[in-house]
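Colleague: Any chance you could fold what I've pasted below:
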Amino acid sequence: MSNQSVSRPTRVAQEIRRTIAELLVHESKDPRFKKMSITDCKISKDLSIAKIHFALMGHKKDDPEVQETLAALQKAQGFFRSEIGNRLRLRIVPQIRFYYDEVPENAQYIEDLINKALKS
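Modeller: Okay, the predicted model is just below:
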């Protein structure tokens, strides 16, 4: 698929996702960030808001560690936004918003149910 066939918001979202993941691995000092994965990034059509979805493997949405990680991510929004601005050279640097992604959690639950049914 050529870059021409992918919309600009989609390309920017992909680059933001890659950049955030890179920052979490290489720049972050917070140990909670090392255990998370960025599952998705959606950006508004006007590129003003980036919604970044993350998962903490082995955790559920209401686990205290998930809430602490979300709070730490929100506290670091300014850092992520300035790094995105510096690295991607965007005219408009989007507001960064983090959301916990329940899809991996739900997928594991469904997989467990399937395995349980197969054993019966």
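
Colleague: From here on, just use CA atoms for contacts and neighbour counts.
Modeller: Will do.

Colleague: which residues are in contact with the longest helix along the chain?
Modeller: Using DSSP state H, we find that the single longest helix of the chain is helix 8-26. Residues outside helix 8-26 that contact it (Cα atoms under 8 Å, 6 or more residues apart in numbering): 3, 33-34, 37-38, 40-47, 50, 52, 80, 84, 88.

Colleague: To check against the first, give me the structure of this:
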Amino acid sequence: MAREFSRTDRVGQQIHKEIASILQNEFKNRDPRLGMVTVSAVEVSRDLSYSKIYVTFFENDEEVMKNYLAILEENKGYIRTLLANRMRMRAVPAIKFVRDGSLSEGIRISNLVDETLSKDKERARNAGRSLDEDEQED
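Modeller: I've put the predicted structure just below:
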């Protein structure tokens, strides 16, 4: 019977869990400059030698986010050491931090949709009808 998840998926899930815990608990004490960071995904290579860790920052300023990513990249050796202490593997994958822009992109798209809806309602009011009446006719 085939396994539901491959080994790389299971290792990726474990790395995701451990890195999230490390960043929230242990790393905050070492470098307090790092703001609120969330691990959104982890990709592990098939040979388990490399991993990309996608992180999301709760900041809107592009310069601050670049600074946070630089802090993580500077300390990836220390973070990998902490990860090695928590995981039972012969060799822990090399890590690379990548900014995940999907959350900020989703918020941007949501704001554009809200803005468009409010403009449509305003145009409908100016034309003397409401959008709700148009929807009921359909």
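
Colleague: on that earlier part again, filter the contacts of helix 8-26 of the first structure down to just the ones in strands.
Modeller: If you go by DSSP state E, the contacts of helix 8-26 of the first structure have 37, 38, 40, 41, 42, 43, 50, 52 in strands.

Colleague: And residue 21 of the second structure, how close does it get to residue 86 of the second structure?
Modeller: According to Cα to Cα, to the nearest Å, residue 21 of the second structure and residue 86 of the second structure sit 11 Å apart.

Colleague: I meant residue 102 of the second structure, not that one.
Modeller: 29 Å.

Colleague: Need the three-state assignment for the spatially closest residue to residue 85 of the first structure that is not a sequence neighbour.
Modeller: Excluding the flanking residues, the one nearest residue 85 of the first structure by Cα to Cα, 6 or more residues apart in numbering is residue 93, at 5.6 Å. Of the three states, residue 93 of the first structure takes coil under DSSP: H, G, I helix; E, B strand; the rest coil.

Colleague: And the closest residue to residue 34 of the second structure other than its chain neighbours, which helix or strand is it part of?
Modeller: Distances taken as Cα to Cα, 6+ apart place residue 68 nearest to residue 34 of the second structure, at 5.7 Å, with adjacent residues excluded. Assigned by DSSP states H and E, residue 68 of the second structure belongs to helix 62-74.

Colleague: For that helix, name the packing helices and strands.
Modeller: Contacts defined by 3 or more Cα pairs under 8 Å, 6 or more residues apart in numbering; DSSP states H and E place helix 62-74 of the second structure against strand 94-99.

Colleague: Output the contacting helices and strands for the strand it packs on.
Modeller: Judged by 3+ Cα pairs under 8 Å, 6+ apart, strand 94-99 of the second structure is in contact with strand 50-57, helix 62-74, helix 76-86.

Colleague: could I get the ones you listed as CSV with distance to residue 30 of the second structure?
Modeller: Shown next, in CSV, are those (distance: least, Cα to Cα, whole Å):
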stretch, distance to residue 30 of the second structure
strand 50-57, 18
helix 62-74, 11
helix 76-86, 10
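
Colleague: Looking at these, which is nearest to residue 97 of the second structure?
Modeller: Shortest distance between residue 97 of the second structure and those, using Cα to Cα, is found for strand 50-57: 4.8 Å.

Colleague: quick one: what's aligned to residue 48 of the first structure in the second structure?
Modeller: Structural alignment places residue 48 of the first structure opposite residue 49 in the second structure (criterion: TM-score structural alignment).

Colleague: Does its match touch residue 94 like I think?
Modeller: Yes - the pair residue 49 of the second structure / residue 94 is scored as a contact, 6.0 Å apart, by Cα atoms under 8 Å.

Colleague: In terms of packing, which of these two has more residues around it?
Modeller: residue 94 (15 against 12; other Cα atoms under 10 Å).
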